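J.: Have a look at this prediction, sequence included:
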Amino acid sequence: MELFDSSALVQCIREAVRNELKTILKEKRNLSSDPKKEESLLTKKEMADELDISLVTLTDWMKKGLPYHRLHSRIYFRKEDVFNSMKSFSK
């Protein structure tokens, strides 16, 4: 005896995935229609490599105000924000 109808479960999962993909595509279209150029986020390692510094130094700079974004438990940087922030520190 089945506790649930497996075909109904499969159909429910397909519908949920389809709806999620539609939402993601819609958001992506809205972002790409933005006249501002699309900018990707860099990981801590990528940002440290870009600045040619160690991860320890990058973490220290973050504590001192280097702008970053937290998405769940991960940290990301917008290159433009970091470089603009560094320009203001050098003045």
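T.: Thanks, I have the structure now. Numbers count the residues shown, from 1 in each chain.
J.: alpha carbons only for contacts and neighbour counts from here, please
T.: Will do.
J.: Which parts of this structure are strands?
T.: Applying DSSP state E to the chain gives strands spanning 41-43, 69-71, 74-78.
J.: Same list (those) but as CSV, adding mean neighbour count and distance to K22.
T.: Shown next, in CSV, are those (neighbours: other CA atoms under 10 Å; distance: least, CA to CA, whole Å):
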stretch, mean neighbour count, distance to K22
strand 41-43, 16, 23
strand 69-71, 10, 22
strand 74-78, 15, 25
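J.: For E20, which of the ones you listed is the nearest?
T.: strand 69-71 (18.9 Å; CA to CA).
J.: Mind giving me the packing neighbours of that closest one?
T.: strand 74-78 (3 or more CA pairs under 8 Å, 6 or more residues apart in numbering; DSSP states H and E).
J.: try this one next to it:
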Amino acid sequence: MEIISNEALSRCIRDAVRAELQEHFKTGGSTGNVSRERLLSKQELAAELGVSLVTLTEWMKKGLPFFRLHKRVYFRMSEVLETMQQKI
């Protein structure tokens, strides 16, 4: 007993994905409170702050906020500056 055919299911999924993508691009990809701030790599942040990668790694161990995406580490400059101001 088949409730819905494979072709009809496939069409429903395609239509739903298409609608979600259209909505995503209409709103510019924003999803509420998610910040659109560019993420900086470890190398970029170290260069921006004028410190070595070793120093940056030590700061991360002491609580510098960062994101890990797979094996890579990223930072939001606003969060880094806010944390540094609080700890001074």
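T.: Great, that's in hand. From a predicted model like this one, the values you see are computed outputs, not experimental measurements.
J.: before we move on, the earlier item: so which of the strands of structure 1 gets nearest D49 of structure 1?
T.: Nearest of the strands of structure 1 (CA to CA): strand 41-43, 9.8 Å.
J.: In structure 2, what stretch matches that closest one?
T.: Aligned using TM-score structural alignment, strand 41-43 of structure 1 spans residues 39-41 in structure 2.
J.: Columns distance to L25 of structure 1 on top of the strands of structure 1, output as TSV?
T.: Shown next, in TSV, are these (distance: least, CA to CA, whole Å):
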stretch	distance to L25 of structure 1
strand 41-43	19
strand 69-71	20
strand 74-78	22
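J.: between these, which one is nearest to D60 of structure 1?
T.: Among those, strand 74-78 sits nearest to D60 of structure 1 (CA to CA), with 13.9 Å.
J.: what about the closest one, how far off from structure 2?
T.: Taken over the aligned residues, the distance from strand 74-78 of structure 1 to structure 2 averages 0.3 Å (mean CA distance after the TM-score superposition for structure 1).
J.: for that strand, packing partners?
T.: strand 41-43, helix 44-51, strand 69-71.
J.: Let me know which of the ones you listed is the nearest to L21 of structure 1.
T.: strand 69-71 (19.9 Å).
J.: so where is that closest one in structure 2?
T.: Counting by TM-score structural alignment, strand 69-71 of structure 1 falls onto residues 67-69 of structure 2.
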